[in-house]
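>>> predicted coordinates and the sequence they were generated for:
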Amino acid sequence: MQEDNYILIKMHRINSTIDRKTAHIAAQYGLTLGQFGVLEALYHAGDLTVGEVKEKILSTDGTIPVVVRNLVKCDLIRQRKDENDGRRHILSLTDKGREVIAKAYPENAVMIEQEMQVWNEEEKQTLVRLFKKFAR
């Protein structure tokens, strides 16, 4: 029981540390953590519906509309109705948005790589195996 709590607390702290450092990098580009997440999802996956973005960045229903609205206002993304289903909206990066995330993402990737250097490759593989077992 005590070990379980320790594991959960440490996992949460690791996640909080990465989020805090990502938020710092995002802020250097005038972005919030949520905005960075949306831009990153679109950068890697291409055009996505609002729901698909929400799933990729593990966001709640309440925050996505505000984040999307602000990104549209800043001309970082474009939002259009899905031709096949007018209830859905498709998001895509603008040239300006692609330029911003193309600069910010590599900085974040370097930071994550540096943070993960506390583990060697064997330890990382063990973590992956254990997390897969947990997520079954």
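Structure's in. What do you need? Residues are numbered from 1 along each chain as shown.
>>> okay, CA-based contacts and neighbour counts for the rest of this
Noted.
>>> contacting residues around the spatially most central residue of the chain?
Closest to where the C-alpha atoms of the chain average out (CA atoms, centre = their mean) is residue 37, at 3.3 Å. Residue 37 is in contact with residue 57, counting by CA atoms under 8 Å, 6 or more residues apart in numbering.
>>> this is the other structure I want to compare:
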Amino acid sequence: MEKDSIAQSLKLFIVLSRAYKAINEHVNKAIQQNGLNPTEFAVLELLYHKGDQPLQQIGGKILLASGSITYVVDKLEQKGLLRRVACPNDRRVTYAQITEEGQALIEEIFPEHAERIDELMSSLTDTEKADAIRLLKKLGLPAGKF
């Protein structure tokens, strides 16, 4: 019986990985058509939806290594899409803040991004989406403890 369980676990891993890869490639291609890479888009989206963020916390919120954040923030700053703002209460903290130009760009491209993702997920009913969310959370929580 254990061999069947292992085989099913391996099959689930492969199917999940392939589904993620296919969806992610499609979404990333569309993001790149707007002159951003996926990480730049993720940072802008975070700032747009959540407001100013300490640079030290951005990586954890978008699943990016902290060393890469400086590079991404530099690129977005060069493009005029965000600015660094010193924290008035703690000199050790610097915030990333979306600029008006960055906000305008996200407001222009995010609705299409959301529609594209909805279209990619449209093979599932709303109930199936809710079930998938619940099951993937159940699957991911123990994995985060390793």
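Thanks, I have it. Every value quoted in this text rests on a predicted model; they were computed, and no experiment measured them.
>>> counterpart of the residue nearest to the centre of the first structure in the second structure?
With TM-score structural alignment as the criterion, the equivalent of residue 37 of the first structure in the second structure is residue 42.
>>> where does its match sit: helix, strand or coil?
helix (DSSP: H, G, I helix; E, B strand; the rest coil).
>>> repeat for residue 83 of the second structure
Under three-state DSSP, residue 83 of the second structure comes out as strand.
>>> that one reaches residue 94, doesn't it?
No: Residue 83 of the second structure lies out of contact with residue 94 (CA atoms under 8 Å); the separation is 10.0 Å.
>>> give the equivalent position in the second structure for residue 11 of the first structure.
Per TM-score structural alignment, residue 11 of the first structure is aligned with residue 16.
>>> chain center to the strand or helix carrying that match: distance?
Per DSSP states H and E: residue 16 of the second structure is located in helix 2-32. Chain-centre distance of helix 2-32 of the second structure: 17 Å, with CA atoms, centre = their mean, to the nearest Å.
>>> in that helix, what's buried?
27-28, 30-31 (16 or more other CA atoms under 10 Å).
>>> also stretch 81-91 of the first structure?
Neighbour-count burial for stretch 81-91 of the first structure flags 89-91 (criterion: 16+ other CA under 10 Å).
>>> a markdown table for those residues, including distance to residue 45 of the first structure and secondary structure?
Output for those, formatted as a markdown table (distance: CA to CA, whole Å; DSSP: H, G, I helix; E, B strand; the rest coil):
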| residue | distance to residue 45 of the first structure | secondary structure |
| --- | --- | --- |
| 89 | 16 | strand |
| 90 | 12 | strand |
| 91 | 11 | strand |
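>>> residue 74 of the first structure: which of those is nearest?
Among the buried residues of stretch 81-91 of the first structure, residue 91 lies closest to residue 74 of the first structure (CA to CA), at 13.9 Å.
>>> how near is that closest one to residue 26 of the first structure?
Going from residue 91 of the first structure to residue 26 of the first structure by CA to CA, to the nearest Å gives 20 Å.
>>> ditto for residue 62 of the first structure
Distance from residue 62 of the first structure to residue 26 of the first structure, by CA to CA: 21 Å.
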